[in-house]
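Colleague: okay, here's the prediction I keep looking at, along with the sequence it came from:
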Amino acid sequence: MADRRRINGPVGTTLPPVYDSPPPPRNSAEKPENAIRKIFLQTGVTPSASGSAYLELVNPNPTGPSNTSLKLSCTVHGPRALPRSAPFSPHIILTTHVKYAPFATKKRRGYLRDSSERDLGVHLETALRGAIIADRWPKSGVDIVVTIVEGDQDRNTAENRREDGWDTMNVLSGCITVASAAIADAGIDCVDTVAGGVAALVAKDATSPPSIVLDPAIVDYHKIYAACCIAYLPTRDEVTNIWFKGQLPGADIMLYNNMVERCLVACRNANHVVVTALKKTINPEEEVS
């Protein structure tokens, strides 16, 4: 006999109805080519940690054909003393851990870290190592844990199942930015706030020539030739990590330099969000422009 008191949900995914006026044309809702997507950043979201931050990339057109979103949570534990059995270290020991939530992507993730998550952790550690003043805490350690609540993948269009890993560039950029805000919230001395930025060489359709865009939503483009993610210290004008993926047409070095320059523009825009969020943390009642 069936249980009449329980209402079973649908087997597949469903979308809620939107009772609103028709959305504007796609081109009018897209972000400018020289701008990044809007970022929501807030610190102090985890009281039990020494420092924490939450980052979310706001989709410029949530009712459009694609619906991508990036949501990251970062916690910082430490600095704390290393065990007595650990060898003496004149500087702080930095440990980074990046993990997708099981429901973060279309393909369900396992509970153990795979190779892509370990690569993200290595790049994140390299990016943050150049910003932290490590000799302030000898024989100490700090753990930085980034949880990817939602990856930058499209969940609505079933026909677009691109699984070539281009979205990891945007994920790494967000991890660098949110970890920088969490480290500052923990009170760890740094030479500067580090920010991540992404630029990609894409083609909008099969007939259009390739062009460089900032902070690309991967599913919105027909083909991605190459992508570059950079961790940048704006005040010191230093790059702490660079990750390039893909192949440029004709191996043009000038095109590579242009991609790097556009990445730095994205980093400066993201750093402005980090500085604004930290100022708001210090003076919550003061309006920060």
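Modeller: Yes, it's here. Note that the structure is predicted; figures quoted are calculated from it, not measured.

Colleague: rest of the way, CA atoms for contacts and neighbours
Modeller: Will do.

Colleague: residue 260 and residue 228 touch, don't they?
Modeller: Yes. Here residue 260 reaches residue 228: they are 7.1 Å apart, a contact under CA atoms under 8 Å.

Colleague: ok, and here's another one to check against it:
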Amino acid sequence: MDRRRVNGPPGGTAPPVYLPPGRTAAAPGRTRGPNEIRKIFLKTGLTPSAAGSAYLELETPSINHSNSLLDRTPALKLTCTVHGPRPLPRSSPFSPRLLLSTRVKFAPFAARQRRGYIPDSGERDLAAHLETALRGILIGGRWPKSGVDVIVTVLEGEEDCPRDALATGNQNGRTGGWGMMSILSGCITVASAALTDAGIDCVDIVTGGIAAIVRQPAAPAQLVLDPCPPDHEEIIAACVIGYLQSRDEVTETWAKGNITALSDGKGTTKMGFDTLIDHAVEAAMAARRVLVEALKEGTEAKIQNSQAKPPGRAMGT
């Protein structure tokens, strides 16, 4: 044992960040309209070793447009790879349909609190929700006794509160895993793009959408699309869906929160679950437009690359 060596802390640490003189921490606030989603960057075909791949990044939310590191909140950055379809092992029983396996893994640097390499309960829950959303679009009968693996890696994930709350321990009740719901919405969209890039037969492309009921201090509750947890003082309820626009079907629904708290006391609910679902569908339809354009660009790039390759020579020449 080396007694002269000073061992570091077992967990991750963050350097202290100080405000300039005369400045205070910014209060949370949403700069977008209630029916406006963040800008989405989506691109396919970034991993040559995989059958299909995609990368998704959302616009970095900012409480205010300053240069202070304290006001910066993490964006959402996801990458997805699809491996297969490939034959199942001989020891496995016969399956007349394609077997889907999903996995969602956070990179160790994806959050301010470092995650381990063993999947935790949150990652397993996201993988289960993602499998349910994708199972409804696959035409599994065309791939008997085959399997496909969908792996989503979270390079940067959203959190429930900004850095100042994490540093001081005063989170003002803004906890509860709301950031995980935004991550699931992005996982559904990026996985659908990767499956299409892999050329796997699907009935339609599925996109994720999220809507939430939020409330600011001294203001009534309102419905917003694509909520960012650090931008809101309180999130009352939220709903994530996987939506097929051409078939008008919902393949996955995950809702949490207390919607009955919005009752006016006379038995009439101002904002019900159906209204929350409708707004989540609007967010999914807006994300679908970005997905369609990204798939068109990826297809055009594949056609150009195939035309640029020289024709192969015949045997014996």
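Modeller: Right, received. Where do you want to start? What you are looking at is a predicted structure, and each value in this text was computed from that prediction instead of being measured.

Colleague: hmm, back to that, joint contacts of residue 260 and residue 228 of the first structure?
Modeller: Residues touching both residue 260 of the first structure and residue 228 (CA atoms under 8 Å, 6 or more residues apart in numbering) are residue 199.

Colleague: tell me the contacts of residue 198 of the first structure?
Modeller: Residue 198 of the first structure touches 169-170, 173, 214-216, 227-230, 263, 266-267, counting by CA under 8 Å, 6+ apart.

Colleague: and the residue nearest to residue 162 of the first structure when sequence neighbours are not counted, which of the three is it?
Modeller: Spatially, and ignoring its direct neighbours in sequence, residue 162 of the first structure is nearest to residue 219 (7.7 Å; CA to CA, 6 or more residues apart in numbering). Here residue 219 of the first structure is recorded as helix under DSSP: H, G, I helix; E, B strand; the rest coil.

Colleague: and residue 219 of the first structure, what's its match in the second structure?
Modeller: Residue pairing (TM-score structural alignment): residue 219 of the first structure is matched to residue 230 of the second structure.

Colleague: that match - how many residues pack around it?
Modeller: Residue 230 of the second structure has 28 neighbours, counted by other CA atoms under 10 Å.

Colleague: what sits against it?
Modeller: 28, 73, 159, 160, 161, 162.

Colleague: tell me where the first structure has strands.
Modeller: Applying DSSP state E to the first structure gives strands spanning 39-43, 51-57, 70-81, 93-100, 140-150, 195-203, 211-214, 223-233, 238-246.

Colleague: need the winner for burial among the ones you listed.
Modeller: Among those, the stretch with the highest mean neighbour count (mean count of other CA atoms under 10 Å) is strand 195-203, at a mean of 28.

Colleague: on that earlier part again, can you put the contacts of residue 198 of the first structure in TSV and add distance to residue 36 of the first structure?
Modeller: Putting the contacts of residue 198 of the first structure into TSV (distance: CA to CA, whole Å) gives the following:
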residue	distance to residue 36 of the first structure
169	14
170	11
173	12
214	6
215	5
216	8
227	15
228	14
229	13
230	14
263	10
266	6
267	9
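
Colleague: between those residues, which sits nearest residue 248 of the first structure?
Modeller: Distance to residue 248 of the first structure across those (CA to CA) is lowest for residue 227, with 9.4 Å.

Colleague: what residues are up against the closest residue to that closest one other than its chain neighbours?
Modeller: Distance criterion CA to CA, 6+ apart; nearest residue to residue 227 of the first structure, sequence neighbours excluded, is residue 200 at 4.1 Å. Shown in contact with residue 200 of the first structure (CA under 8 Å, 6+ apart): 212, 213, 214, 215, 216, 224, 225, 226, 227, 228, 259.

Colleague: distance check, residue 142 of the second structure against residue 183 of the second structure.
Modeller: The spacing between residue 142 of the second structure and residue 183 of the second structure, counted by CA to CA, to the nearest Å, is 31 Å.
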